[in-house]
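In: mind folding the following:
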Amino acid sequence: MSALLLALALMAQKPDVYLLTGQSNMSGRGLVEELAPAERLPDPAITLYGNEGTIRPAVEPLDTAIGQVDAISTDTIAAVGPGLFFARGLHGLNGRPILLVPCAKGGSSMAQWKPGEGRDTLYGSCLARARAVGKVRGVLWYQGETDAGRPDSAAGWRESFEVLVARFRADLGGKNLPLVLVQLADPPSPEVSAPKTYPAWAAIQAVQAGPIPECVAMVPAGGLPLKADTLHLTTAGQRTLGGRLAVAMDGLLRKGCR
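Out: Purely as a prediction, here's the structure:
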């Protein structure tokens, strides 16, 4: 099939919608300059519902703050995250066109993701975007670094996460809506992160390891390359993570999670 015929065939299909939720490592801090030339080009199978409220070709950075509709989600230093790598990987596995919806906020805690309807909340803003583009097929969640900086936060992380999953499913109309959770990467170096410390890092990782709700999968980020700040994944790290997310989401879909 020619490239033109392939593009027309993909346009005729309604794309599967995936939400990119969490904090800065989902928004992305990898360097655009470290992408391969082909990775900087749009793919006819993958589109983006941008922060400005329009559907357009998906190119990095996905979570750009240009033209933001919801100030609550503005991230002026967003760069390369796992979303586009995920979409390319999943499309390669199932052949379906994909529409990505950025819903991440750098530095956000689990408490800030408490479900609420208003567009002045992270959840409400994300929900409004999801409703604007149609039925959501799945959710990616990468969050926990901020909570790892609070000694007592790990105790409530699992309960808050389970509430969030249940609310996503209730509001988006999917009883078993698939969600893939990223377990935190290696802890930041104390020498680099000081005076900021992360006393609950290992505890959050342990909670994220399970048990987790039905139709939720966990992929680890441990061992992936980190930037000099030892907190954010490099572009290479995000590339690997995106592939893992694609395989995990494909597995959930093949199990019948909807």
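In: use CA for all of it now, contacts and neighbours both
Out: Fine.
In: straight-line length of stretch 96-110, end to end?
Out: Using CA to CA, to the nearest Å, one end of stretch 96-110 lies 32 Å from the other.
In: likewise stretch 79-87?
Out: End-to-end for stretch 79-87, by CA to CA: 16 Å.
In: which parts of this protein are helices?
Out: With helices called from DSSP state H, the chain shows them at 3-12, 24-27, 83-94, 122-133, 154-172, 190-193, 201-208, 235-254.
In: return the most buried member of those helices.
Out: Highest mean neighbour count among the helices of the chain (mean count of other CA atoms under 10 Å): helix 24-27, with a mean of 28.
In: name the helices or strands packed onto that one?
Out: Applying 3 or more CA pairs under 8 Å, 6 or more residues apart in numbering; DSSP states H and E, we find helix 24-27 packed against strand 98-104, strand 136-142.
In: hmm, who's touching that helix?
Out: Contact with helix 24-27 is made by 20, 62-63, 75, 78-83, 102-107, 141-143, 232-233, as judged by CA atoms under 8 Å, 6 or more residues apart in numbering.
In: out of the helices and strands packed on helix 24-27, the one nearest residue 124 is which?
Out: Residue 124 sits nearest to strand 98-104 of all the helices and strands packed on helix 24-27, at 10.1 Å, using CA to CA.
In: sequence B follows; please return its structure for comparison with A:
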Amino acid sequence: MIRPLLVLLCLILPGFAREVDVYLFGGQSNMQGIAKLADLPPRELTPAPGVLFWNGTEFEPLVPGKTRSSRHKGDFGPELSFARSIPTAGRPVFLVKYSASGMPLDPGWNEDTWLGGRKPGRVNFFPGDTRTDPNRGKLYTEMLTTYGDALGFLYKHGHTPVVRGFLWMQGEQDAKNTTAAEHYPANLRLLRHRLSEDLRVADLPMAFGQVLPHSPAKPVFVARDLIRRQMVACDMDSGSPLAIPRCRMVSTDGFPMGTDTVHYVAQGQLRLGAALAKGLDQAMRAK
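Out: Have a look, this model is predicted:
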């Protein structure tokens, strides 16, 4: 009962708790989650003690079936099992998620249309080379705004948020173009770097899931094998020149998927969330 009471006091009494842990989620449909709560066993529907979720206005306890953590009622993403798997320090944990289904990272995309190069106003997660880069993607700006609003809420209520890490699940759209797949490591490194600077979190620990485990992939994913190799190279222990410090890739091979061979079903999402928690813990411990 200690953790629930502590969380209640933190919400009711501004200034009761100063330092609180925050985890940030971002990406496309497998981060949003289209897995069904109805497919979960009852033991997975109990709330994770002391974990709160940003609903766009305020933080609320993460209660499966009550808290809408996906865009659609009755759906969920990796946040449920992540919340049960993360190490805690006896203080509240706050989760903030931004997702945009089917959206790209490479600046050459505008939504699902490949245009190449860089231009202002495109809909993608490209973070820009600098804070003032006019080619920054609209989705990155929206994601950053979501994170900023949530962190600002905590500051306003007397807390000091400590961003522990960033979880990323994205890449299917970039797997539809060879150039986007080739550039993925550079774009992912830039994403982590820009978030670190924009949120003022030094060396932000990061974990991300490898996409498209199903083989053979649908013909539209022309760069499936390439982007998977590039993602492996991004892992902090890959030994590749493309490795990103304090960044762990999580293999998703064997995670149960739906008939579309792209999206995870309930058990797949549970495995994804737990794997991301383990991967992030490893990234957090890295020097």
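In: any idea what the TM-score is?
Out: Overlay of the two chains. TM-score (TM-score structural alignment, normalised by the length of structure 1): 0.82; 237 aligned residues with a CA RMSD of 2.6 Å.
In: quick one on the thing from earlier: of the helices and strands packed on helix 24-27 of structure 1, which approaches residue 238 of structure 1 most closely?
Out: It is, among the helices and strands packed on helix 24-27 of structure 1 and with distance given as CA to CA, strand 136-142, at 11.6 Å.
In: what angle separates that closest one from helix 122-133?
Out: Here strand 136-142 of structure 1 runs at an angle of 150 degrees relative to helix 122-133 (axes from the mean of the first three to the mean of the last three CA atoms, to 10 degrees).
In: buried sites along strand 136-142 of structure 1?
Out: Within strand 136-142 of structure 1, the residues scored as buried using 16 or more other CA atoms under 10 Å are 136, 137, 138, 139, 140, 141, 142.
In: distance of residue 221 of structure 1 from residue 168 of structure 1?
Out: Residue 221 of structure 1 sits 24 Å away from residue 168 of structure 1, going by CA to CA.
In: just residue 123 of structure 1 next, same as before
Out: Distance, residue 123 of structure 1 to residue 168 of structure 1, by CA to CA: 9 Å.
In: before we move on, the earlier item: want to throw the helices and strands packed on helix 24-27 of structure 1 into a markdown table with distance to residue 33 of structure 1?
Out: Listed next are the helices and strands packed on helix 24-27 of structure 1 as a markdown table, based on distance: least, CA to CA, whole Å:
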| stretch | distance to residue 33 of structure 1 |
| --- | --- |
| strand 98-104 | 21 |
| strand 136-142 | 23 |
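In: do you know which of those lies nearest residue 197 of structure 1?
Out: strand 136-142 (19.4 Å).
In: quick one on the thing from earlier: looking at the helices of structure 1, spot the one closest to residue 49 of structure 1.
Out: Using CA to CA, these put helix 122-133 closest to residue 49 of structure 1, at 7.7 Å.
In: residue range for the closest one in structure 2?
Out: Counterpart in structure 2 of helix 122-133 of structure 1, with TM-score structural alignment as the criterion, is residues 139-150.
In: again with stretch 155-165 of structure 1
Out: By TM-score structural alignment, stretch 155-165 of structure 1 lines up with residues 182-192 in structure 2.
In: list the contacts for the aligned partner of residue 284 of structure 2 in structure 1?
Out: Under the alignment (TM-score structural alignment), residue 284 of structure 2 pairs with residue 253 of structure 1. Residues near residue 253 of structure 1 by CA under 8 Å, 6+ apart: residue 178.
In: rewinding a little: of the buried residues of strand 136-142 of structure 1, which is the nearest to residue 148 of structure 1?
Out: Distances from residue 148 of structure 1 to the buried residues of strand 136-142 of structure 1, taken as CA to CA, are shortest for residue 142 (13.0 Å).
In: so how far is residue 110 of structure 1 from that closest one?
Out: Counting by CA to CA, the separation of residue 142 of structure 1 from residue 110 of structure 1 is 11 Å.
In: map residue 42 of structure 2 onto structure 1.
Out: In structure 1, residue 42 of structure 2 lands on residue 37 (TM-score structural alignment).
In: give me the neighbour count for that match.
Out: When counting by other CA atoms under 10 Å, one arrives at 8 neighbours for residue 37 of structure 1.
In: and the one 4 residues further on, by the same measure?
Out: Other residues lying near residue 41 of structure 1 total 12 when counted by other CA under 10 Å.
In: many thanks, have a good one.
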